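Student: coordinates only, sequence not included:
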């Protein structure tokens, strides 16, 4: 297909596609003329994947490039790919004071018994969250994460059981990565709906008390 058709099927503008080509996120098409090229279904699949990362995944171009590099590298094991995803999706700007609570977080993760690298980005994220909560006047300790850790343990075990031992090709790795990113977004949406439901239920119960 030509770039105009690629644009139509992906829903992305031609300038956006050309930008991804210049940035190296999308492989060039097969040249058919001086200013013309043909693109295949592989290009369309990659554009749709990039849309997931930049849309629901809210990743910047540099992060997208890093994820794509990990996917394109057939030598990366699934664990390594998950690590790259976690680093890019959970990364936050440095927060003043996070180093002081990092030990609390590390001890908490150790108590959970989870085999997580000591330099995992998620550990830093938990420390940052704790610092910001305290900065807002909350006196929370790491126990604030207990309910989330309990739900995450069950969810993580379920997801891990559904993952293939090793995605066979680049397209399969893109599908898997997109699934992980999208389900992470879905988890946040479900949590928000559950909170709205329970808060609303409590309010209705209290309003019925004479």
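Tutor: Structure's in. What do you need? Please read these numbers as outputs of a predicted model, since none were measured by experiment.
Student: C-alpha from now on. contacts and neighbour counts both.
Tutor: OK.
Student: so where do the helices sit in this structure?
Tutor: Using DSSP state H, the helices of the chain run over 3-10, 14-22, 41-54, 61-72, 78-90, 98-112, 121-135, 146-162, 170-207.
Student: let me know which of those helices is the nearest to residue 34.
Tutor: helix 3-10 (13.9 Å; C-alpha to C-alpha).
Student: how much space between residue 99 and residue 108?
Tutor: 15 Å (C-alpha to C-alpha, to the nearest Å).
Student: of those two, who's got more company?
Tutor: residue 108 (17 against 14; other C-alpha atoms under 10 Å).
Student: so who does that one touch?
Tutor: Shown in contact with residue 108 (C-alpha atoms under 8 Å, 6 or more residues apart in numbering): residue 142.
Student: what lies in contact with stretch 79-99?
Tutor: Stretch 79-99 is touched from outside by 57-59, 63, 66-67, 70-71, 120-122, 124-125, 127-128, 131-132, 177, with contacts defined as C-alpha under 8 Å, 6+ apart.
Student: would you list the buried entries among those?
Tutor: 57, 59, 63, 67, 70-71, 121-122, 124-125, 127-128, 131-132, 177 (16 or more other C-alpha atoms under 10 Å).
Student: wait, which of the residues you listed is closest to residue 38?
Tutor: Using C-alpha to C-alpha, the buried ones among the contacts of stretch 79-99 come closest to residue 38 at residue 71, 23.5 Å.
Student: do I have it right that the closest one meets residue 172?
Tutor: No - if you go by C-alpha atoms under 8 Å, residue 71 and residue 172 don't touch, sitting 9.3 Å apart.
Student: list residues touching both of those two?
Tutor: By C-alpha under 8 Å, 6+ apart, no residue touches both residue 71 and residue 172.
Student: ok so, going back, and the helices of the chain as a markdown table, adding distance to residue 30?
Tutor: A markdown table is the format used below for the helices of the chain (distance: least, C-alpha to C-alpha, whole Å):
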| stretch | distance to residue 30 |
| --- | --- |
| helix 3-10 | 11 |
| helix 14-22 | 13 |
| helix 41-54 | 11 |
| helix 61-72 | 19 |
| helix 78-90 | 29 |
| helix 98-112 | 50 |
| helix 121-135 | 39 |
| helix 146-162 | 37 |
| helix 170-207 | 19 |
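Student: pasting the second one now:
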């Protein structure tokens, strides 16, 4: 397809498509003549993925490039793909570790029996959050977090079930991004809805 058709089908302007190509987010099309190129369905799928990462999830161009390159270079193993997707995206700005909170995170992981790399970004995020809660006078420890961790474990099973049977390398990479990046806002929204319902059940005036 020509770039005009790619633009029409994807909903992305021609100028933006060319920008993504220049920024190495989208591979160039197959040259057919001077200043002309052909694009295929893989371009369309990758363009939709770029839109989701940048437009829906709000990732920067640089982070999106890192995610795409990491995933598309390692498409042979589900565990490696998920690790790359998670490692390529910082959940929050890096901050100094607080020893007490890092210890609590380690205890929690040990209680759950989780196999988690020591440099996993989520470790630092969780420790930093616990430190902030402590500073605000609402400290949480591993015992309090344990029921939440068990819920997270059940969600992880649901997540990984969605990778079962996927054999196409691009499909696998795409699904890994969906599970690790794009699904998070939906899960947070579900939690908010559940909290509103629970509050109504507990505190609504009779």
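Tutor: Everything's here; your move. Everything numeric here is computed off the predicted structure, so don't read it as measured data.
Student: so which of the helices of structure 1 comes closest to residue 31 of structure 1?
Tutor: Comparing the helices of structure 1 by C-alpha to C-alpha, helix 3-10 comes nearest, at 11.5 Å.
Student: ok, and what's touching that closest one?
Tutor: Under C-alpha under 8 Å, 6+ apart, the answer for helix 3-10 of structure 1 is 13, 14, 17, 37, 38, 39, 44, 47, 48.
Student: the second one and residue 6 of structure 1: what is the separation?
Tutor: Plainly put, residue 14 of structure 1 is 8 Å away from residue 6 of structure 1 if you go by C-alpha to C-alpha.
Student: now the fourth one
Tutor: Remark: distance between residue 37 of structure 1 and residue 6 of structure 1 (C-alpha to C-alpha) = 11 Å.
Student: more neighbours, residue 14 and residue 6 of structure 1?
Tutor: Counted by other C-alpha under 10 Å, residue 14 of structure 1 and residue 6 do not tie: residue 6 has more neighbours, with 21 against 15.
Student: alignment lookup: that one to structure 2.
Tutor: Under the alignment (TM-score structural alignment), residue 6 of structure 1 pairs with residue 6 in structure 2.
Student: so what's the spatially most central residue of structure 2 up against?
Tutor: Within structure 2, one residue has its C-alpha closest to the average C-alpha position: by C-alpha atoms, centre = their mean, that is residue 181, at 1.6 Å. By C-alpha under 8 Å, 6+ apart, residue 181 of structure 2 lies in contact with 53, 57, 85, 86.
Student: try 10 Å this time
Tutor: 52, 53, 56, 57, 59, 85, 86, 89, 91, 175 (C-alpha atoms under 10 Å, 6 or more residues apart in numbering).
Student: then residue 126 of structure 2?
Tutor: 91, 101, 102, 104, 105, 132.
Student: now, of those, which are buried?
Tutor: 101, 102, 104, 105.
Student: now those residues as TSV including distance to residue 24 of structure 2?
Tutor: Output for those, formatted as TSV (distance: C-alpha to C-alpha, whole Å):
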residue	distance to residue 24 of structure 2
101	39
102	37
104	41
105	37
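Student: closest to residue 189 of structure 2 among these?
Tutor: Of all those, residue 189 of structure 2 sits closest to residue 105, with 24.9 Å by C-alpha to C-alpha.
Student: can you give me the distance of the closest one to residue 98 of structure 2?
Tutor: Distance from residue 105 of structure 2 to residue 98 of structure 2, by C-alpha to C-alpha: 11 Å.
Student: how about residue 50 of structure 2?
Tutor: Distance from residue 50 of structure 2 to residue 98 of structure 2, counting by C-alpha to C-alpha: 35 Å.
Student: same drill for the two, tell me which one is more crowded.
Tutor: Set residue 50 of structure 2 next to residue 98 and count neighbours by other C-alpha under 10 Å: residue 50 wins out with 22 against 13.
Student: so who does the more buried one touch?
Tutor: 20, 25, 26, 44, 56, 57, 59, 61, 64, 65, 67, 68.
Student: I'd assumed residue 178 was in contact with the fifth one.
Tutor: Right, residue 56 of structure 2. No - here residue 56 of structure 2 lies out of contact with residue 178, judged by C-alpha atoms under 10 Å, at a distance of 11.3 Å.
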